[in-house]
Every structure is written in C-alpha cells, then in structure tokens.
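Here is my input; please provide its structure:
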Amino acid sequence: MAIDHAASGQVIDVFPLTDRLTESRTVALFKTSEIEVMRLIVAAGKTVPSHEVKGEITVQCLEGEVEFTAAGHTQRMTAGQLLWLEGGVAHGLTAVRDASLLVTIVLRK
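Got it, this is the predicted structure:
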C-alpha cells in the first residue's frame, strides 16, 4: 500500500494535535529524492533509540516535552523549540510528556 504524501504546493496542517495526540501516529508528510518531512508522535515514557542518518536533520517540538540526546549530550525540548544536527551524529529521544515533533531529514545517498 502506497503512503499518501502531500503534493507540491499543498498546505499541510502541523498545528498541535492537543486532545488527539494520544490517538495519533507518526506520519511522513512528504518525501522527495532530497528531503523527507515527518510528524513524529512519541508517547510519554517511550524512547526513540539512538541512531544516525547520513544527512542533516531538524527537529521541532510542536507540543509536549522530550529529552533529546545527541553526541552524548541531553537537552530538554518543549513546544516551540527547534534543533539542527549535522549528518552522522548519533541521536535519540525519550518523551517526558506525550509529544509531537516535526522532523526534517536531508537525504544523502
């Protein structure tokens, strides 16, 4: 089954999910040959294990709270905060409260 992605020029709603957050799932909003953007949903207490991607990434906390670890350094992120990482940096996170994050990945071959 193909994943529905936004079309070029299509407006995408990334407002906080609020009362729908706990029933929502991670979704890829769009993907091209050079970039992928997804809304990552992480329930309180859940972890995204440490991993690396080749390209640069941005992570924007839309709602909730996470502890984001990159290169062995942990920072707390809350709604309205954004971080950027170079490619190849090990990173992961743990949700302190149910969280929704906007993740952008530059795809490197």
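
CA atoms for contacts and neighbours, from now on please.
OK.

Which strands or helices does the top strand by length along the chain pack on?
The residue-count maximum for a strand in the chain (DSSP state E) belongs to strand 91-106. Where contact means 3 or more Cα pairs under 8 Å, 6 or more residues apart in numbering; DSSP states H and E, strand 91-106 is packed against strand 35-42, strand 47-51, strand 57-70.

this one next, for a side-by-side:
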Amino acid sequence: MALPHASPGQAIDVRPLGAALPQHKTTALFKAGDLEVMRLVLPAGRSLPVHQVAGEITVQCIEGVLDVTVEGTSHRLQAGELLYLAGGVPHGVTALQDASALVTVALRR
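Coordinates of the predicted model:
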C-alpha cells in the first residue's frame, strides 16, 4: 500500500527523527508535475549506489552525516548543509552516521 502524498497547502514535518530514525524508511513526501520531494533515511554504513536522474537535485542533510560522491569527488554533508547537483550527473550517497535528508528532484518529461 502506497503512502499518501501531501496535498497542496498541507504542512509536512521534516524535523530530525532523532532516536526514532532506525524505525523510519525513505518516503516520498509529494510529487507534482515538475517536482518530487523525498525524505531519505539511511542508517550508518548504508548507501545508495551510483545512479543519475534527468533533472536537477538538491540534498539537504537534516541530521547525521552523509557522504555524497559526485563524479568521483566526495562531499561530506552535515546537518544543515545542502548540495545542488545538475541533472544527469552520476552520484551515490553513503551514511557516515545515521542520517536523514530532504531530497528534491526536478522532474524532466
């Protein structure tokens, strides 16, 4: 069963999960015509393999520490930091500590 996405005008809680992080999974918060927003949840040591998407991306670390590898260059993101990626750029993500992040993707049709 798919989780419902937020409706326009609906507030979404993206505060740090804290001690509850291990019980959460990555979820899509909403998807509109040109934009998708997800909450990425990664326990320490877990990763997303190198991949790419057509549209631009932002990764905003909410809690923990993430290593985002972009075309072979490592970027360490801590809580409060945001990384912008151009569309089509290969990237991978590894949690150096239990972490959650807000990921936005500009959808290309």
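
Quick check: TM-score for this pair?
With the length set by TM-score structural alignment, normalised by the length of the first structure, the two chains reach a TM-score of 0.97; 109 aligned residues with a Cα RMSD of 0.8 Å.

circling back: superpose on the second structure and give me the mean offset of the longest strand of the first structure.
Once fitted to the second structure, strand 91-106 of the first structure is off its aligned match by 0.5 Å on average (mean Cα distance after the TM-score superposition for the first structure).

thinking again about what came up before, now the helices and strands packed on strand 91-106 of the first structure in CSV, with mean neighbour count and distance to Thr18 of the first structure?
Converted to CSV, these look like this (neighbours: other Cα atoms under 10 Å; distance: least, Cα to Cα, whole Å):
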stretch, mean neighbour count, distance to Thr18 of the first structure
strand 35-42, 20, 12
strand 47-51, 13, 20
strand 57-70, 21, 8
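
Reformat those strands into TSV and put distance to Gly80 of the first structure next to each item.
Shown next, in TSV, are these (distance: least, Cα to Cα, whole Å):
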stretch	distance to Gly80 of the first structure
strand 35-42	14
strand 47-51	20
strand 57-70	6
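
Can you say which of these is nearest to Pro16 of the first structure?
Minimum separation from Pro16 of the first structure across these (Cα to Cα) falls at strand 57-70, 5.9 Å.

Val53 of the first structure and Gly80 of the first structure: what is the separation?
The gap separating Val53 of the first structure from Gly80 of the first structure is 24 Å, by Cα to Cα, to the nearest Å.

typo on my end, Ala6 of the first structure
23 Å.

Same question for Ser100 of the first structure.
Counting by Cα to Cα - Ser100 of the first structure and Gly80 of the first structure are separated by 11 Å.

Between those two, which contacts overlap?
Residues touching both Ser100 of the first structure and Gly80 (Cα atoms under 8 Å, 6 or more residues apart in numbering) are Cys61, Leu62, Glu63.
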